[in-house]
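**Q** need a structure here:
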Amino acid sequence: VARTLRRSLQAIPHVSGVNNHMGSLLTQQMLPMSWVMRELYRYPLYFVDSRTIANSVAGQVAAAYNVPTLTRDVFLDHEQTEEFVDQQFKLLIQKAKENGTAVGIGHPHKVTVDYLAKHLPELDKQGIAIATVSGLWAMRNGNLEMFAEGEKQPVTPMVARGKED
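**A** Here you go, the predicted structure:
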């Protein structure tokens, strides 16, 4: 797992973080998630847990490895109808207003892309802003930076913490 992840990360030199989406089996297992988080810590990268399974241990393991992490609040489009995406988008906005922030995850399905193209421009009128993962993490963590100044570098074997392959 670690070697595959390392090779994948090295193929994308300006990667900022990773997200699981079809990793339900992996995210419920402590040992494999430890391998993942150890790799993310080395570079350093953040982790977004899609929570594709209720008993995910990803956040717990990320915290143990000091990997910045966020967890999905709402899936926008696991049913691909405009009505469902609308319902989920409204739920996402409600959660953001109640909690100050919310993480929504969607796919590049036509219904989702079309819906978001129409409705994202309306968010400003509602006092809602789109944020990057690092910006959202900072809002939830007292405006701290995810990584120390100068710590974040392109992902290569030469700059990773602990250079063993």
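**Q** only C-alpha atoms for contact and neighbour calcs from this point on.
**A** Noted.
**Q** same for the helix or strand harbouring Phe47, what does it pack against?
**A** Assigned by DSSP states H and E, Phe47 falls within strand 46-49. On a contact count with 3 or more CA pairs under 8 Å, 6 or more residues apart in numbering; DSSP states H and E, strand 46-49 meets strand 17-20, helix 58-64, strand 69-71.
**Q** residue contacts, the closest residue to Ser56 other than its chain neighbours?
**A** Sequence neighbours aside, Gln28 is the residue nearest to Ser56 in space, at 4.4 Å (criterion: CA to CA, 6 or more residues apart in numbering). Gln28 sits next to Ile53, Asn55, Ser56, Val57, Ala58 when contact means CA atoms under 8 Å, 6 or more residues apart in numbering.
**Q** Quick one: closest of the helices and strands packed on strand 46-49 to Asp49.
**A** Nearest to Asp49 among the helices and strands packed on strand 46-49 is strand 69-71 (4.7 Å), distances taken as CA to CA.
**Q** this one as well, want them side by side:
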Amino acid sequence: MSIVAILMGLAGWIGYEMGKEQASKRYHSTVTHYQRDIEKLRKKLKLPPASGTPKIQVKEGVRLKHPKLAIIIDDVAFASQVKTIRALPWAITPSIFPPTSRHPDTPKLAAKLDHYMIHLPMEAMHYNNPEDGTLTTESSNAEIDLRIRKLRHWFPQAHFINNHTGSKFTADMASMERFFPIAKRYGFVFIDSRTTPKTVVPRICKEYHDPYIARDVFLDNNPDIDYIQNQLKKAVRIAKSQGYAIAIGHPHASTLKALADSKSILKGIDVVYIDELYEKIR
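**A** Model (predicted):
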């Protein structure tokens, strides 16, 4: 090999190593820049240090080995509803109301369950009969904190909250910016029931680098059993397409009957509790 070729090869190697070093410096400079921006944002929002909270990354294009479907039954408040839900041949997640004078025993119902979530009333655009303790767009940080602290006291094992009504609250950025970090601080994950197409929850989740988890299908806007099963088929199609889906229904007799008779519809789908689904996609 000629001396010229050796020198050319050596020069190329030196250039390559210098290029790697420069790229590494640029990379670390960029990472440091973003870390500083994140720290400024954390202080501005008065969030706890990142080391004290789990790091949850948004996952795009989740693909699971078997399509999974989480079915949530909202508005659960009474023992008879829980009994009927547990009798179904599927892993159904009841979403339980906080206690009020109309249904004071919901924490006792939850204490007997391994899998459940909290159905938190939030302000709607047009609804004249709100639940006691409904969070509104006028709720202050202190009021929201007190409400969420009570939820943690009543439901010590709960991990997930979804909204009851809430079309006004979840569309209001200022309200969600107050609510979201408080819910996280008490260890709750918020699942968007998507009661409005104007929901700002995806934007909030992106700010916090949390996965946006939301309802895909409402099962029973119409109480007809055929309608409910067609909605269930829609949920199955979504699950097969994107790897998972979330369907929400209510403890109506027709809804529970439709679910009980849907073995053929759910064939080939893993029906799982919401916490099991979350562990797969987060």
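**Q** related to what we said a few turns ago, could you find the counterpart of the residue nearest to Ser56 of structure 1 in structure 2?
**A** Aligned by TM-score structural alignment, Gln28 of structure 1 pairs with Ala171 of structure 2.
**Q** So what does Gln88 of structure 1 match up with in structure 2?
**A** Using TM-score structural alignment, Gln88 of structure 1 lines up with Gln231 in structure 2.
**Q** Next one: that match relative to Leu219 of structure 2, how far apart?
**A** 5 Å (CA to CA, to the nearest Å).
**Q** what's the answer for Ile238 of structure 2, then?
**A** From Ile238 of structure 2 across to Leu219 of structure 2, the span is 13 Å (CA to CA).
**Q** neighbour count winner among these two?
**A** Leu219 (27 against 19; other CA atoms under 10 Å).
**Q** In structure 2, what stretch matches stretch 6-17 of structure 1?
**A** So stretch 6-17 of structure 1 sits over residues 149-160 in structure 2, by TM-score structural alignment.
**Q** That stretch: end-to-end distance?
**A** 14 Å.
**Q** who touches that stretch?
**A** Contacts with stretch 149-160 of structure 2, where a contact means CA under 8 Å, 6+ apart, come from 98, 107, 110-111, 116-118, 186-191, 275.
**Q** where's Leu219 of structure 2 relative to Arg86 of structure 2, distance?
**A** 18 Å.
**Q** With Gln22 of structure 2 instead?
**A** Applying CA to CA, one obtains 61 Å for the distance of Gln22 of structure 2 from Arg86 of structure 2.
**Q** Please identify which of the two sits among more neighbours.
**A** Using other CA under 10 Å, the more surrounded residue of Gln22 of structure 2 and Arg86 is Arg86, with 15 against 12.
**Q** roughly how far apart are that one and Tyr273 of structure 2?
**A** From Arg86 of structure 2 to Tyr273 of structure 2 the distance is 12 Å (CA to CA).
**Q** Could you tell me where the longest strand seen in structure 2 falls in structure 1?
**A** Counting by DSSP state E, the longest strand found in structure 2 is strand 68-76. Aligned by TM-score structural alignment, strand 68-76 of structure 2 falls on no residue of structure 1.
**Q** what sits up against that strand?
**A** 82, 91-97, 119, 164, 235-236, 239-240, 243-251, 269-274, 277.
**Q** from the middle of its chain, how far away would that strand be?
**A** Here strand 68-76 of structure 2 is found 13 Å from its chain centre; the criterion is CA atoms, centre = their mean, to the nearest Å.
**Q** for stretch 176-192 of structure 2, same thing?
**A** Relative to the chain's own centre, stretch 176-192 of structure 2 is displaced by 10 Å; criterion: CA atoms, centre = their mean.
**Q** First-to-last residue distance for that stretch?
**A** Chord length of stretch 176-192 of structure 2, first to last residue, is 11 Å (CA to CA).
**Q** again, but for stretch 233-253 of structure 2
**A** The straight-line separation of the ends of stretch 233-253 of structure 2 (CA to CA) is 19 Å.
**Q** Roughly how far does Asp275 of structure 2 sit from Ile204 of structure 2?
**A** Distance from Asp275 of structure 2 to Ile204 of structure 2, by CA to CA: 21 Å.
**Q** Any buried residues in the match of stretch 6-17 of structure 1, and which?
**A** Neighbour counts over stretch 149-160 of structure 2 (16 or more other CA atoms under 10 Å) mark Arg149, Leu151, Arg152, Trp154, Phe155, Gln157, Ala158, His159, Phe160 as buried.
**Q** same deal with stretch 264-280 of structure 2?
**A** For stretch 264-280 of structure 2, the neighbour count (16+ other CA under 10 Å) marks Leu266, Ile269, Asp270, Val271, Val272, Tyr273, Ile274, Asp275, Leu277 as buried.
**Q** counterpart of the fifth one in structure 1?
**A** Residue correspondence, TM-score structural alignment: Val272 of structure 2 in this structure matches Ala131 in structure 1.
**Q** Wait, a strand at Met157 of structure 2?
**A** I think there's a mix-up here, since residue 157 of structure 2 is Gln and not Met. No: under DSSP: H, G, I helix; E, B strand; the rest coil, Gln157 of structure 2 falls outside any strand and is assigned coil.
**Q** So which bit of structure 2 is the strand holding Phe47 of structure 1 matched to?
**A** Under TM-score structural alignment, strand 46-49 of structure 1 corresponds to residues 189-192 of structure 2.
**Q** Please apply the same query to stretch 99-117 of structure 1.
**A** On structure 2, the counterpart of stretch 99-117 of structure 1 by TM-score structural alignment is residues 242-260.
**Q** Quick check: end-to-end length of that stretch?
**A** Start-to-end, stretch 242-260 of structure 2 (CA to CA) is 25 Å.
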